[in-house]
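**Q** My questions are about this predicted structure, shown below with the sequence.
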Amino acid sequence: MMPNTPQISSPPLSIRAIVTGMILGSILVLCNLYMGLRIGWSINMSVLASLLGFIAWKGIGATIPCRAWSPREANIQQTAASAAGGTLSAGLVSAIPAYMILSESEFDYWPMVIWMISISLLGICVASAIRPAMLHNERLRFPAGIATAEVINDMFSGARIARHKTLALLSAMAVTIAHRIFIPVSYKIPLGFSIPGQGAVAGSSISAKNLGFIIDPSYMLLAFGAIIGTKSALSLFAGALIAWLGLGPYIVGQGWEQAGPADGHWFSYLIDWLVWPGVAMMLASAVTTTAISLFKSQKKARITLMWGWQEYLLLSVLTPILIGLQVYLFDISWFAAMLAVPLAFIFAIVAAQVVGETGIPPIGALGKLSQLSFSVISPGNLTTNLMTANVASGAAGQATDLLNDFKAGQLLGTNPRHQMFAQAMGILVGCVTSAGVFMLLIPNPAEQLMTEQWPAPGVAAWTAIAQALTQGLEAIPQSARYAMFIGIVVATLNELMLLVVKPKWHPYLPSMSAMGLAFVLPAQVSIMLCIGALLAWVLRQLAPRWSKRFLIALAAGCIAGESIAGVLGSLLFMIKP
């Protein structure tokens, strides 16, 4: 049970709560944008936003007379901030760049913003409709929402732990930002091994640096590894070994891909082949786990939609806008455009089941599944495959974010209508900010993305799936088709094992989506994520109480610090004369 929330007389839906959330959200969305382009993952910003908002208003309250900051205001503020941070699910690090690359088209700023806002607002509509059924299902705990409510309650309990958590977070942010500013050079250390070249590169050697087996000290990667846990991190490392140490030299030796410079990194040379088995593993894992989730949910419960007039009004406005945008911007058929909206509801229900049980939003998996769905609805049409799938999976992503906030609000006694308004305000500022920064950072997606600097695995996956589903097998190198088949079989069997083995053995089965992701990430990223997860595991064994209290706060501070510094540093480098 949650401790009782102090009853504060201040109104939860205050202007300052909304404005604070919007300001923090416009900053935190940069963190997710940076991580999305670097490692293909993002984090729920609720806990970080709660701590930062609390720190800000404690400081303001100590300097000027003002009403005390309340737990429900903190809930409203973090709802707006996390909504802004979650706007990337509307396609900014996946479908939108993939569309720009494959269609060789421009996407102007304001149409992009309106597109993202419309998709995200549909997510609010979906979340509100399924909220009662989801939150009253005892099987669905929504651990991220519970964690947010616990953090907010801790902050207002007056305990020393709350002060220490905020100090840990701020210290981690300060150290990380200072390191990026004053020591901007990243000291990358290649591992000391090489592999004799075979076939096309016989007589030469392939170094660890060529394959990306490098120690790349990064606060963000170490911290993110601490958050994702050992199962995902070890799966990433295993995938990196298979892809870059096993298949990489073999691909070059067979002459399927060209070797890069002797002293350089061969990521951009090998990724064109490795992306296919990697995406095949992720897609097979997504389809199988989604089918299992649907099968289980059909056995355990039925989902009932519960709407008020506000939801009907919002949907009646959004539906024609989204259909019109698809037809006008991308020349998508009316039939396919109309199907995107009901599919968003279906995918949101599936995503909510997964998030409610595990706390992990399966947005990447749903993106792949939605592409597969629209390849059946409108075969051979690349733009339809990308952008209608963008609507369905993007709305589902925003819906799962709001459902976590609804859970926190349920525990704190916050009015869900107030949270919906805060979510909408966060969406507006998040889309405006993230689209603008993306266009400044990545003016030429075709040349800048899927490179060592910006691997953008989400873009790589959406691009590869769209090509395969619309252009057929001709888009895939013949040698890669066999690897794809093996990846599909292995990933499917691994997920089906969850139905066979006892639950106590489930943590020991590898994550096939993480292994597939390692095929489209530079090897050094997977290595550092694994090191971070192992260090966190050791800390949890040696100091379990300390780790439970402070590890996530320290990790969140490191992620926020390096992400913000990385984005600002990249922008300053671009505008520097």
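**A** In hand now; what should we look at? Just so you know, these numbers come straight off a predicted model, no measurement behind them. Numbering: from 1, shown residues only.
**Q** When you work out contacts or count neighbours from here on, use the C-alpha atoms and nothing else.
**A** Fine.
**Q** Without its sequence neighbours, what residue ends up closest to residue 74?
**A** residue 50 (6.1 Å; CA to CA, 6 or more residues apart in numbering).
**Q** Surely that neighbour is in contact with residue 73?
**A** No: because the distance of 9.9 Å does not satisfy CA atoms under 8 Å, residue 50 is recorded as not touching residue 73.
**Q** Check which element follows the strand or helix carrying residue 350 along the chain.
**A** Applying DSSP states H and E as the criterion places residue 350 in helix 334-358. Sequence-wise, the next helix or strand downstream of helix 334-358 (DSSP H and E) is helix 363-377.
**Q** Same question for that next one: list its buried residues.
**A** The neighbour-count check on helix 363-377 (16 or more other CA atoms under 10 Å) flags 363-375 as buried.
**Q** about what we covered before: in the helix holding residue 350, which residues are buried?
**A** By neighbour count on 16+ other CA under 10 Å, the buried set for helix 334-358 is 336-341, 343-345, 347-356.
**Q** take a look at this one as well, against the first:
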Amino acid sequence: MAIKQLTPEQVHTMSLEEKDAWWLKNVYRGDMPQLTWRSAITGMLLGAFLSLTNLYIGARTGWSLGVGITSVILAFGLFKVLSRLGLGSDMTVLENNAMQSIATSAGYMNAPLFTSLAAYSMVTTTIIPMGQAMIWMFVLAILGVLFAFPMKKRFINDEQQPFPEGMAAGVVMDALHESDEKEGLFKAKLLLGGGLLSAALELLRDDKVMRALFALKNIPHYYDEFLYGGGFADLLKRWGLSPAIRGTPLNELTIRFDTSIIFVATGGLMGIRTGVSLLLGGILNYWVLAPLLIERGIILPKNGHFGFGAITLWALWGGVACMTTSSLYAFFSKPKVILDAFKGLTKKGGATDVLADIELPVKLSIIGIPIVGVVIVVLGELWFGISWWLGALAIPLVFIFSLIAVNSTAITAITPTGALGKLTQLTYGALAPKNITTNLMTAGITAEVASNTANLLMDIKPGYMLGGKPRHQAMGHVLGTIAGLVLSVPVWYLVLIQGDIGRYGTERLPVPSALTWKAVAEVLMKGLDFLHPTAKSAVVVGAIVGILVEVTRQVTKNRFPLSAVALGLAFILNFTDIWSMFLGSFLFWLLERRAALWHKKREQETRLSETAPGGRSDAPPARPWYALAAENTEAICAGVIAGGSLMGIGLSVLGVLVLPDVLEAESLTKALGQILQFLPK
């Protein structure tokens, strides 16, 4: 069944009350089973398992992989098999949606273990007791839920923001569960085709697996690798044609083109406005400012090389300022949306809110945020030595940073947790100079709560698309948090660090994100003078640009072609991903334009045939491939994201969890020989 959604014109012209009434009448399926025992148990089990993969991968790379689409497909396949064996019935689409909310929250809630908590342990040379870590992470997750639902009214109900990864999950579930109809089958085929293509590319790109299991060389991760190694590179150097800007190689400016297509599909879901804004910001940052600042010695190399980390230490301040001012202005410039979120608190029964009975009550957030905030302040002072007033200040900062995080996640599916943490570290570097533990743990509060808020709204998006009950997804988020804690925290303490603080920062447990947090905190010990005057100027310029772009967008009634959040976000992403996302948005925009011209021509031909002698023609012509692609953008992009993500997780597990030494074998025969050594004689 095709997902029902408002047209762009309706989104911009209808009031919030009209949108809520339309959704309740046309989309909501409240009589369908949703948060059932089997969806809850399945989500908690899958989420616990997927939290382990993210735990290991995050410890090795600093990244957390999205697990929503993965859990959707796994649960669908599991219950399809059980149904055919006569052991149960298929999951409903809304049961699967509730399940993915649980699994997703379990998958990403353990990030503090390899970020702020790990950095704190390295700085203090003490390991936080496991029980304290579990309580701390749970309280942060609950505060994220309480901040999320008042924002849902604006970002999902009113503005209908895409939340690309959530949209992809919704399309996947619709295609899987509604595939009895012809349209559903067609979408499922597109989904499968895109997934297989993306998965194949991820497999071919993996060096260890291709070498160990197939004795083949992997395809390069970047199209430009031949320019930096081998005879051709030497020839370019002799001719003075090495690819560089102002003497800095393009690859050290992250100006490279990735062979993966996952971010291309993400761009297809985010739209041309965001894609163009990202590209313009990326060109300004990486093609103009970074080479100039490197040439003048303002951006310094790390270990003799530049790259994303070195450039971002300068660029993130202006980028985050742009995102901050635009997010705050956009939020407070629509007071009616804010007031609508709080209606029903003074009027008995909430007469004007048609969704009052199925949304999480805003009253719960108003009462809960101060209570949970006090708990965090008290625990922060008892366990981490954060003065109560500094801890209390972190709570309103959470609101500001949650706006930024949600804005970013809504249009790109990327939550800038690291950048927000650094911004908090900068703030507390001024408020509490020389206090490194306060610097780290307050950053952990703001960044992790903002991340939970943004990711919960990402989970809610598919439920809104499919007609699910928001309250069930809020409860599912809490269940998922418990599932992730119960398994991943003991594994972290008992298997990975084993009571040895010296394991942090080693080859087996590099925790790169924690090392970055620790490094920023140590730099801030010197005071805010470490910021170069150009970075301070960038903060002012970024703040002004953010407001001007947002004001212009509203004055032109959303016709202004740029997004302030995307412009700012370009300064904290690498250009490789920026280019891929722009390319995806541009390709699907071209398809939409060409499809629109075909439909217009077809309408003209139909009108002419109706007025001609003999009446209408026998049958309409088959739709061309570009029209089909434009009409099924979500299915194609969702398939690519799902296939690439599944393969990426599988390869990461192979590379991190399953006998890493075996994967270093030069051939499949040698690998099997090493495996046999582990078997009993």
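**A** Received it, and whenever you're ready, just let me know what you need. Being a predicted model, the structure only gives us computed values, none of them experimental.
**Q** Got a TM-score for the pair?
**A** Overlay of the two chains. TM-score (TM-score structural alignment, normalised by the length of structure 1): 0.74; 543 aligned residues with a CA RMSD of 4.8 Å.
**Q** Tell me where structure 1 has strands.
**A** 189-190, 194-196, 205-207, 214-215 (DSSP state E).
**Q** could I get these as JSON lines with mean neighbour count and distance to residue 291 of structure 1?
**A** Supplementary listing: these in JSON lines, determined by neighbours: other CA atoms under 10 Å; distance: least, CA to CA, whole Å:
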{"stretch": "strand 189-190", "mean neighbour count": "15", "distance to residue 291 of structure 1": "42"}
{"stretch": "strand 194-196", "mean neighbour count": "13", "distance to residue 291 of structure 1": "42"}
{"stretch": "strand 205-207", "mean neighbour count": "20", "distance to residue 291 of structure 1": "42"}
{"stretch": "strand 214-215", "mean neighbour count": "19", "distance to residue 291 of structure 1": "38"}
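**Q** Make TSV out of those strands and add distance to residue 319 of structure 1.
**A** TSV is the format used below for the strands of structure 1 (distance: least, CA to CA, whole Å):
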stretch	distance to residue 319 of structure 1
strand 189-190	52
strand 194-196	56
strand 205-207	54
strand 214-215	48
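**Q** what's the longest helix in structure 2?
**A** For structure 2, the helix with the greatest residue count under DSSP state H is helix 575-611.
**Q** still on that earlier bit, for residue 107 of structure 1, find the nearest of the strands of structure 1.
**A** For residue 107 of structure 1, the closest of those is strand 214-215, at 36.0 Å, according to CA to CA.
**Q** Once aligned, what mean separation remains between the closest one and structure 2?
**A** Aligned to structure 2 and superposed, strand 214-215 of structure 1 gives a mean residue distance of 5.8 Å (mean CA distance after the TM-score superposition for structure 1).
**Q** I'd like to know how far the residue lying closest to residue 259 of structure 1 once chain neighbours are set aside sits from residue 237 of structure 1.
**A** When the adjacent residues along the chain are set aside, residue 259 of structure 1 lies closest to residue 252, with 5.9 Å between them (CA to CA, 6+ apart). Going from residue 252 of structure 1 to residue 237 of structure 1 by CA to CA, to the nearest Å gives 21 Å.
**Q** In space, what's closest to residue 58 of structure 2 - neighbours in sequence excluded?
**A** residue 64 (5.5 Å).
**Q** who touches that neighbour in this structure?
**A** 54, 55, 57, 58, 108, 111 (CA atoms under 8 Å, 6 or more residues apart in numbering).
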